[in-house]
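Q: Give me a model of this one.
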Amino acid sequence: MPTPVEALDALISRADPVRAAEMATYHKVERRYLGLGNDTVENLVRSWRADLDRDAKVTLAAALWDSNIYEARIAATKLLTQARIKPDDAPVWDEVQRWVVQFDSWAIADAAAKPIERRLIADPSRLDAVAMWTEHQNMWTRRAALVCTLHWAKGRHPDAAHLERREQVLTWIAALVSDHEWFTQKAIGWWLRTLSRQDPARVAEFLSLHSDGMRAIARKEAAKHL
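A: A predicted model of the protein is given here:
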């Protein structure tokens, strides 16, 4: 069972300085990069996960996240991406919520959307907390509200509860149409494009009401499969 220091050392010992410099240039966010490939991080996390119970996973994920090393934050998200968590998942939900207001890049935010989505599927009532993210001053937090709820844009035969949550997210999207940040608009288009594969009529209806307020990138993405 690795300690936080041991886990960080395992990541750092595999650093590739040349690739790290390239990643820093690409991501354009001031933090340490190690230059590790996704497979390297994934394999390390897999080896750690087998020996950790829920609380140990949360403790390790928190330490990895707080290091602010790019690959360590990615590892933290992978460590907590799990469908079923016993005895209950409240500590995991609390930890991933802590991350949300700290998002500062699409790559980390999108990676974190995966464990967040798992916890939302486990307890959809948590969407009520996510609703508050749509009004947060951090653009990445607002965007995360859409990326982590893509589950509700999917499903060919949704039940009534699924449809209710889908409409809840569509209400957020309607409110976010006036948010012209490029990444927010891209997420709006992404969500609607995903929904259009299941319910094109609902997306067409949404666009008839809101397309005038959307940036071209969002309109184009949303209508891609209509």
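
Q: C-alpha only now, for contacts and for neighbours.
A: Will do.

Q: The residue most central in space within the chain: what's its closest spatial neighbour, skipping adjacent residues?
A: The chain has Ala113 as the residue nearest its centroid, 1.6 Å off, counting by C-alpha atoms, centre = their mean. Excluding its sequence neighbours, the residue lying closest to Ala113 (C-alpha to C-alpha, 6 or more residues apart in numbering) is Cys148, at 4.6 Å.

Q: Can you give me every residue that contacts the one you found?
A: Asp110, Ala113, Lys114, Ile116, Glu117 (C-alpha atoms under 8 Å, 6 or more residues apart in numbering).

Q: From Gln82, how far off is the closest residue to the first one other than its chain neighbours?
A: With C-alpha to C-alpha, 6+ apart as the criterion, Asp110 has its nearest non-adjacent residue at 7.0 Å, and that residue is Val147. Distance, Val147 to Gln82, using C-alpha to C-alpha, to the nearest Å: 17 Å.

Q: To check against the first, give me the structure of this:
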Amino acid sequence: MNYEYTQIIHDLLLKYADSNEAVKMKRYMRNQYEFYGLRAPQRKELVRSLIKKQGTPQEEHFREIIQELWEFPERDYQSIALELLDRKIKHFKEKDIELLEYLVINKSWWDTVDWIATKHVGHYFMQHPQNKKAVTGKWIDSENIWLQRTAILFQLKYKKLTDEDLLFRYINQCLGSEEFFINKAIGWALREYSKTNPQSVLEFVDKTPLSRLSKTEALKAIKKNKGNEEKNSKGG
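A: Now for the predicted structure:
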């Protein structure tokens, strides 16, 4: 370990490790990662306590510490790294997109990628919109499914600020994919946007040859609202 901050995290994880929970977590993640077994509330409390005593990592070493945490085999380190990144979301510098991309393409799985995409990348492009199309365009053109998923999902919480043309263009570019994580992302993104602009999503779904998974996911919120309206109408 190159940094004292990382050593402190390591010592805390050893202190609070729960082997029984670790087995359950490893099984839930399809045995892809090892765990110390800290559940999310306990991990969040650990990070709060850490920051209260040590502060957040100094800016000049922030990236290196995050990347060092990323290299450990236990998934708890990556989750703590993202908790630390959460503290930076309002103050991303333009160059921080390099770190975010690194985290997406290394140790990639839905748990970290979706956290990075919807929270960190989403906030980053709010602060640096001039980079949005160039960077996400490169991602969607790549053959990396996690970069593509990030390009589709980064606007998930944008609501009325969603760049609809960009979202639909990226979805169209991924049509025909047999990759579960891409088709699921397409459906998820459309479902969330349907809560803001249901008519636009309905029209897009109607004219676009989406996969069955994407279409089912995309229409869930619309169908639920329609069902509630019919129920209320009958009740009245």
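
Q: what's the helix or strand for the residue nearest to the centre of the first structure?
A: Using DSSP states H and E, Ala113 of the first structure sits within helix 106-122.

Q: buried residues in the very next helix or strand once past that helix?
A: Downstream of helix 106-122 of the first structure, the next assigned helix or strand under DSSP H and E is helix 127-133. Burial within helix 127-133 of the first structure, assessed by neighbour count using 16 or more other C-alpha atoms under 10 Å, is assigned to Leu127, Val130, Ala131, Trp133.

Q: OK, contacts around the counterpart of the second one in the second structure?
A: Pointing back at Val130 of the first structure there. Under the alignment (TM-score structural alignment), Val130 of the first structure pairs with Thr136 of the second structure. For Thr136 of the second structure, the contact set (C-alpha under 8 Å, 6+ apart) comprises Ala151.

Q: returning to what we had before: pretty sure the residue nearest to Asp110 of the first structure is touching Lys186, no?
A: No - if you go by C-alpha atoms under 8 Å, Val147 of the first structure and Lys186 don't touch, sitting 10.2 Å apart.

Q: Looking at the two now, which is surrounded by more residues?
A: Val147 (23 against 20; other C-alpha atoms under 10 Å).

Q: Which residue in the second structure aligns with the more buried one?
A: Val147 of the first structure maps onto Leu153 in the second structure, by TM-score structural alignment.

Q: who's in contact with that match?
A: Leu153 of the second structure sits in contact with Asp114, Ala117, Thr118, Ala185, Ile186, Trp188, Ala189, where contact means C-alpha under 8 Å, 6+ apart.

Q: Could I get the buried residue list for the strand or helix carrying Leu85 of the second structure?
A: Leu85 of the second structure belongs to helix 75-86 when assigned by DSSP H and E. By 16+ other C-alpha under 10 Å, the buried positions in helix 75-86 of the second structure come out as Arg75, Asp76, Tyr77, Gln78, Ser79, Ile80, Ala81, Leu82, Glu83, Leu84, Leu85.

Q: same thing with stretch 210-221 of the first structure?
A: His210, Ser211, Gly213, Met214, Arg215, Ile217, Ala218, Arg219, Lys220, Glu221.

Q: any idea how far Arg27 of the second structure is from the aligned residue in the second structure for Trp172 of the first structure?
A: Under the alignment (TM-score structural alignment), Trp172 of the first structure maps onto Tyr170 of the second structure. According to C-alpha to C-alpha, Tyr170 of the second structure and Arg27 of the second structure sit 33 Å apart.

Q: how distant is stretch 77-90 of the first structure from the center of its chain?
A: Computed by C-alpha atoms, centre = their mean, to the nearest Å, the separation of stretch 77-90 of the first structure from the middle of its chain amounts to 15 Å.

Q: now the end-to-end length of it.
A: First-to-last distance for stretch 77-90 of the first structure - C-alpha to C-alpha - comes to 16 Å.

Q: got a list of what the aligned partner of Ala112 of the first structure in the second structure touches?
A: Counting by TM-score structural alignment, Ala112 of the first structure lines up with Ile116 in the second structure. Residues in contact with Ile116 of the second structure (C-alpha under 8 Å, 6+ apart) are Leu82, Leu100, Leu103, Val104.

Q: Compare those and tell me which is most surrounded.
A: Val104 (24 neighbours).

Q: Residue in the first structure paired with that one?
A: Checking TM-score structural alignment: Val104 of the second structure goes with Val100.

Q: which ones are touching its match?
A: Counting by C-alpha under 8 Å, 6+ apart, Val100 of the first structure has contacts Ala109, Thr141, Ala144.

Q: Check whether the last one really touches Ala109, as I assumed.
A: In other words, Ala144 of the first structure. Yes - between Ala144 of the first structure and Ala109 a contact is recorded at 6.7 Å, counting by C-alpha under 8 Å.

Q: Burial check on Glu68 of the second structure, number of neighbours?
A: Neighbours of Glu68 of the second structure (other C-alpha under 10 Å): 17.

Q: Apart from its chain neighbours, what residue comes closest to the aligned partner of it in the first structure?
A: For Glu68 of the second structure, the aligned residue in the first structure is Ala63 (criterion: TM-score structural alignment). Nearest non-adjacent residue to Ala63 of the first structure, counting by C-alpha to C-alpha, 6+ apart: Pro4, 6.0 Å away.

Q: Quick one: map the one you found onto the second structure.
A: Checking TM-score structural alignment: Pro4 of the first structure goes with Thr6.

Q: correct me, but that match touches Ile65?
A: Yes - using C-alpha under 8 Å, Thr6 of the second structure is in contact with Ile65, at 6.7 Å.
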